[in-house]
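> Pasting the sequence and the predicted model now:
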Amino acid sequence: MVSAVFHSPLEAAAPAARNGDKPRDSAATHLIAAHTQQTGATAQNDMKTPTPAVAAAKPQRDLSYLWLGILPPLLGLGLLALVWELVFMGTGGSIPSPKDTFVQAVQIFSDPFYSKGPNDQGVGWNVLSSLKRVAMGFGMAAIVGIPVGFLIGRFNFLSRMFNPLISLLRPVSPLAWLPIGLLVFKGANPAAIWTIFICSIWPMIINTAVGVQRVPQDYMNVARVLNLSEWKIVTRILFPAVLPYMLTGVRLAVGTAWLVIVAAEMLTGGVGIGFWVWDEWNNLNVKNIIIAIFVIGIVGLALEFALIKLATAFTFEEVKN
């Protein structure tokens, strides 16, 4: 008794494929190709079509961004406005209210670049003058501080020589250096730039030196085996490894410089945001003082944000973190 066994076209083509022979039935070959194309197209459609779980997760991510990214800052600003209003009510109006300060700010920023003489200029000119002094003092500190940090971190003898000096001079208040600048440079503007320089140089020296000292010793051993020159060691090994530490020092130095310039300009006078605050205090204009506080904070925040963007432009994971 012969039993009839029916095979599918794929099963019929399988023995021929295993034996390395061509399939006898050409229709089976076409069926295999059609089946493969249909399976691939189905897989591509499945990849393009989002699953219900993925589609449901997208609104949840949007709500999470709204909850964690937007709402907390708004609540913080609202809390600040509430405390400010309570202080206004508690002091009997000696501190202006948020509403009155906002109205005054709109009036000030409607024409921030007016000029009615050397002692009467808009807030825009004062901010630009302060930024110019910060850029000059900070730039000179970077030119001097970063190479010195490399040398201190690279050579143990220099580290032992300069560590006592840095430990002695770094805790000194920045404003204590201002009279020295006035005595040496015989001018208020160079003295303010000198004060920014001397207070900005320490974070860059210390962070750069620490970064050089934390370079793995294996890197230096490889450089010694390859007989690399000191220039190649600095450019190919030390600089990429030290860059995260160096950028941290730059960020700290910029923040310190912006803090110091306000106090220095209060003492030296001239055009600048610090002098503007002191001049408004002499005029008993508390609204403008509060506006200046917000301007100083916003400019400092913008400088910090710009340096963070500069750091994330590099592909170092530590910088991005």
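Arrived safely.
> all contacts plus neighbour counts: C-alpha atoms, from now on.
Will do.
> Not counting sequence-adjacent ones, nearest residue to residue 138?
Nearest residue to residue 138 in three dimensions, chain neighbours excluded: residue 197, at 5.7 Å (CA to CA, 6 or more residues apart in numbering).
> you'd agree that neighbour is up against residue 141?
Yes: with contact taken as CA atoms under 8 Å, residue 197 and residue 141 are classed as touching, separated by 5.1 Å.
> list the helices and strands the helix ranked longest in the chain packs on?
Using DSSP state H, we find that the single longest helix of the chain is helix 123-154. Under the contact criterion of 3 or more CA pairs under 8 Å, 6 or more residues apart in numbering; DSSP states H and E, the helices and strands touching helix 123-154 comprise helix 156-169, helix 188-213, helix 239-268, helix 273-282.
> switch to 6 Å and redo it
Under the contact criterion of 3 or more CA pairs under 6 Å, 6 or more residues apart in numbering; DSSP states H and E, the helices and strands touching helix 123-154 comprise helix 188-213.
> After the helix it packs on, which helix or strand is next? Please name it.
From helix 188-213 onward toward the C-terminus, using DSSP states H and E, the following helix or strand is helix 217-225.
> what comes into contact with the helix or strand that that next one is followed by?
Along the chain past helix 217-225, the next helix or strand (assigned with DSSP H and E) turns out to be helix 230-232. Around helix 230-232, nothing counts as a contact under CA atoms under 6 Å, 6 or more residues apart in numbering.
> can you pull the buried residues of the helix or strand containing residue 11?
When secondary structure is defined using DSSP H and E, the element that contains residue 11 is helix 9-19. When neighbours are counted by 16 or more other CA atoms under 10 Å, the buried residues of helix 9-19 are found to be residue 13.
> next one: stretch 270-282
Buried residues in stretch 270-282, counting neighbours by 16+ other CA under 10 Å, are found at 270, 271, 272, 273, 274, 275, 276, 277, 278, 279.
> List the buried residues in stretch 102-121.
When neighbours are counted by 16+ other CA under 10 Å, the buried residues of stretch 102-121 are found to be 105, 108, 121.
> okay, pairing it with this:
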Amino acid sequence: MNVVSLKQEKSAQAVKTASAQPVMAVVTPLSTTATSTSAPKGAAWAATFRRVFEWGLPPVIGLMIFAAIWAVVAALTQGLPGPLSTWHAAVVLFSDPFYINNPNDMGIGWNILSSLKRVATGFGLAAIVGIPMGFIIGRYHFMSRMAAPIISLLKPVSPLAWLPIGLLVFKAADPAAIWVIFITAVWPMVINTAVGVSKVPQDYMNVAKVLNLSEWKVVTKILLPSVMPYLMTGVRLAMGAAWLVIVAAEMLTGGLGIGFWVWDEWNNLNVEHIIIAIFIVGIVGLLLEQCLVLLAKRYSYE
């Protein structure tokens, strides 16, 4: 009887131990889950703070240093406005950017749009001419050798040197400015497109010959996808050069535009507006560049 009672006690203890184990199994994961949930939240906040510190703080510090140097130079230079006076002038200027008093007195918004219109027209014409020309030069060695001396001779010429030719041919200032933009933007497109076509692997062209593809399919299915990174680089360079030249061209041709506006403000000795125009040119150029960078990433194979 003692042996039987001992066995019964052991079995009862085993049942109690088995029933207690699931409770511990349930309690332990709950505490672990709570700890693991709080840990990622803290790590996420730390990563966010680190990204803000690395990417947001340096530009702010750089702008503050630039403003401080500007303020010191303005304090030491008679007639040069500082950051605060330029900021107040910008607030007044952009409070009504699209006013029209007369054809010679229009808001800064109209001047910016006029310059962008000229750049878009000249840039578009350069793309229509330059990109196909680059494909032809890169595709055929005979055309490349024929065009090489012409490009080498004309490419180093300053874009403003073409302005008198434009005035002589077109007899008007506006098409002459567009002509300067065209001649400035066409060379990067031609050269980069031609280089891209020449870099296409010969194996691709051999496959095209084996498949007896037409010239149109060779261009659209083989050359164009391979050349797109080079082409987009040429487009970016052309846009930067076009926006850079339009200011100088408009200073010489007059009329409506950001370049003429800068020259007109200089004649009025309004230095605040000249500094504002410098920032406008830089900001618009930066926006154009970033738009083309995003477009170029679409065709990047890196």
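All right, it came through fine. In this text the structure is predicted, and so the values were computed from the model without any measurement.
> Put one on top of the other, what's the TM-score?
The TM-score (TM-score structural alignment, normalised by the length of the second structure) is 0.86; 271 aligned residues with a CA RMSD of 1.8 Å.
> Aligned to the residue nearest to residue 138 of the first structure, what sits in the second structure?
Using TM-score structural alignment, the equivalent of residue 197 of the first structure in the second structure is residue 182.
> Could you give the number of residues near its match?
26 (other CA atoms under 10 Å).
> do residue 252 of the first structure as well
A count of nearby residues for residue 252 of the first structure, using other CA under 10 Å, gives 18.
> Distance of it relative to residue 218 of the first structure?
In this structure, residue 252 of the first structure and residue 218 of the first structure are separated by 30 Å, where distance is defined by CA to CA, to the nearest Å.
> Ok, residue 165 of the first structure next?
Looking at residue 165 of the first structure against residue 218 of the first structure, where the rule is CA to CA, the gap reads 31 Å.
> and for residue 197 and residue 141 of the first structure, which residues touch both?
None of the residues lies in contact with both residue 197 of the first structure and residue 141 under the rule CA under 6 Å, 6+ apart.
> Show the subsequent helix or strand relative to whichever helix in the second structure runs longest.
Selection of the longest helix in the second structure by residue count, based on DSSP H, yields helix 2-55. Following helix 2-55 of the second structure in sequence order, the next helix or strand is helix 57-76 (DSSP H and E).
> Please compute how far the helix holding residue 11 of the first structure lies from its chain's middle.
On the basis of CA atoms, centre = their mean, to the nearest Å, the separation between the geometric centre of helix 9-19 of the first structure and that of its chain is 63 Å.
> Surely residue 185 of the second structure touches residue 238?
Yes: here residue 185 of the second structure lies in contact with residue 238, judged by CA atoms under 6 Å, at a distance of 4.3 Å.
> The two: which is more packed in?
Here residue 185 of the second structure and residue 238 are compared on neighbour count by other CA under 10 Å; more neighbours surround residue 185, at 31 against 24.
> From residue 266 of the second structure, how far off is that one?
In this view, residue 185 of the second structure and residue 266 of the second structure are 28 Å apart by CA to CA.
> Show me what residue 178 of the first structure lines up with in the second structure.
Aligned partner of residue 178 of the first structure by TM-score structural alignment: residue 163.
> residues near residue 315 of the first structure, how many?
Counted with other CA under 10 Å, the neighbours of residue 315 of the first structure add up to 9.
> Next: residue 166 of the second structure.
Neighbourhood size, residue 166 of the second structure [other CA under 10 Å]: 20.
> and it, what does it touch?
Going by CA under 6 Å, 6+ apart, residue 166 of the second structure touches residue 176.
> now the one 5 residues further on
Contacts of residue 171 of the second structure were listed using CA under 6 Å, 6+ apart, and none were found.
> Where does stretch 201-220 of the second structure end up in the first structure?
The aligned range for stretch 201-220 of the second structure in the first structure is 216-235, by TM-score structural alignment.
> first vs last residue of the matching stretch, how far apart are they?
Terminal residues of stretch 216-235 of the first structure lie 16 Å apart, using CA to CA.
> Can you give me the buried ones in it?
Within stretch 216-235 of the first structure, the residues that qualify as buried are 223, 233, 234, counting by 16+ other CA under 10 Å.
> Distance to residue 170 of the first structure for the buried residues of stretch 270-282 of the first structure - can I get that in JSON lines?
Below are these laid out as JSON lines (distance: CA to CA, whole Å):
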{"residue": "270", "distance to residue 170 of the first structure": "28"}
{"residue": "271", "distance to residue 170 of the first structure": "28"}
{"residue": "272", "distance to residue 170 of the first structure": "26"}
{"residue": "273", "distance to residue 170 of the first structure": "26"}
{"residue": "274", "distance to residue 170 of the first structure": "23"}
{"residue": "275", "distance to residue 170 of the first structure": "26"}
{"residue": "276", "distance to residue 170 of the first structure": "29"}
{"residue": "277", "distance to residue 170 of the first structure": "27"}
{"residue": "278", "distance to residue 170 of the first structure": "27"}
{"residue": "279", "distance to residue 170 of the first structure": "31"}
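> which of these lies closest to residue 60 of the first structure?
Relative to residue 60 of the first structure, the closest of these is residue 273; by CA to CA it sits at 44.8 Å.
> Need the counterpart of that closest one in the second structure.
With TM-score structural alignment as the criterion, residue 273 of the first structure lines up with residue 258 in the second structure.
> My guess is that match contacts residue 111. True?
Yes: in this structure, residue 258 of the second structure sits in contact with residue 111. The criterion is CA under 6 Å, and the distance is 5.0 Å.
> that older thread, for the buried residues of stretch 270-282 of the first structure, which one is nearest residue 66 of the first structure?
The shortest gap between residue 66 of the first structure and any of those belongs to residue 273, at 35.6 Å (CA to CA).
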